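Engineer: below is the structure, and that's it, no one-letter string:
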């Protein structure tokens, strides 16, 4: 796994995305496999399915099916690390700028940042909470979701799934 340190994973995107999910940064397991949220125990894929975004639970290797469902994946910081706390404050700020540029190009209906601490650091909103944000990024509404990593013990799968479901409801409600 150490060989995967500092690797990047390509974004999974397409036209007319309902939601662009942004992880904090790839973990070493994801970087080694080339698939987002790939580590066993990561709850992204179960929460995505349980919330109704997908008709069945997808395996990380099926990530390329997401754009046809109106979903995409990117990261705030592209560099892979063993833990998000290995990232510097400057990396978050630079990553936030790059994420805003990607959002301006992709134009999803919603940007979902997976991790309130990452959102706070990348976009300078120290009091942000889980849920819809009052600010937009590149003209796109932002929703902060809990980090689905198995290391995030604050949110168990049912609570995580409920947060994903609230976003799904908002994203699929006609404006």
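Structural biologist: Thanks, I have the structure now. Please read these numbers as outputs of a predicted model, since none were measured by experiment.
Engineer: all contacts plus neighbour counts: C-alpha atoms, from now on.
Structural biologist: Will do.
Engineer: center of the protein, which residue is that?
Structural biologist: With distances taken as C-alpha atoms, centre = their mean, residue 22 lies nearest the centre of the chain, 2.7 Å away.
Engineer: here's the one I want to compare it with:
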């Protein structure tokens, strides 16, 4: 991708990967310019979402971003707190996070996943006013779904390695598998 192609993707929306009966709806902060340019979630080469999803046992093999349409077969989907693409998450306003949280709640209510997995504690805090939220399961529900906050898989999140992220994602997977289907 050229810098011009990436800049042309600013403010675009990447369509959700949704289906009825999902076990987990993963929710990113907002699409990167690379995701918006390709139309695929977590498309930046430095993003660790796809390897972590596989290592944690959610998928039987490592999917490529272009294979995101296969996720519903595994009971998984993807959306974002804020729909518009930016180069960095710090370009988003508090108002956008709050409005995105409201829209996400309505989307989850319509789609009905059992779990909402927000990938980024800062985004979860901003969208839902949960200032003390930590990584892991949350007390609240969103749109009727249980909530688990996961580490942001961005390559910029140096506090977490692929292995430590995969361990946390696997904790969610274990909780999902222990749960009785609705």
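Structural biologist: Arrived safely, thanks for sending. Predicted model, so just to flag it, every value in this text is computed and none were measured.
Engineer: please work out the TM-score for the two chains.
Structural biologist: Remark: TM-score between the superposed chains equals 0.99 [TM-score structural alignment, normalised by the length of structure 1]; 175 aligned residues with a C-alpha RMSD of 0.6 Å.
Engineer: circling back: aligned to the residue nearest to the centre of structure 1, what sits in structure 2?
Structural biologist: With TM-score structural alignment defining the correspondence, residue 22 of structure 1 maps onto residue 27 in structure 2.
Engineer: what's the answer for residue 164 of structure 1, then?
Structural biologist: Correspondence of residue 164 of structure 1 to structure 2, assessed by TM-score structural alignment: residue 169.
Engineer: mind listing the strands for structure 1?
Structural biologist: 19-23, 71-75, 110-114, 131-137, 140-145 (DSSP state E).
Engineer: structure 2: matching residues for the third one?
Structural biologist: Going back to what we said before, that points to strand 110-114 of structure 1. Counting by TM-score structural alignment, strand 110-114 of structure 1 corresponds to 115-119 in structure 2.
Engineer: cool, and the longest one?
Structural biologist: Matched against structure 2 by TM-score structural alignment, strand 131-137 of structure 1 falls on residues 136-142.
Engineer: mean per-residue distance, that stretch versus structure 1.
Structural biologist: Stretch 136-142 of structure 2 differs from its equivalent in structure 1 by a mean of 0.4 Å after superposition (mean C-alpha distance after the TM-score superposition for structure 1).
Engineer: report the contact partners of the match of residue 164 of structure 1.
Structural biologist: 52, 53, 56, 150 (C-alpha atoms under 8 Å, 6 or more residues apart in numbering).
Engineer: I'd say the third one and residue 162 touch.
Structural biologist: Spelled out, that is residue 56 of structure 2. No - with contact defined as C-alpha atoms under 8 Å, residue 56 of structure 2 does not count as touching residue 162 (9.8 Å).
Engineer: settle it for me: which of the two has more neighbours?
Structural biologist: Taking other C-alpha atoms under 10 Å, residue 56 of structure 2 and residue 162 do not tie; residue 56 has more neighbours (22 against 17).
Engineer: separation between the nearest residue to residue 145 of structure 1 once chain neighbours are set aside and residue 1 of structure 1?
Structural biologist: Nearest residue to residue 145 of structure 1 in three dimensions, chain neighbours excluded: residue 114, at 4.8 Å (C-alpha to C-alpha, 6 or more residues apart in numbering). Distance of residue 114 of structure 1 to residue 1 of structure 1, computed by C-alpha to C-alpha, to the nearest Å: 23 Å.
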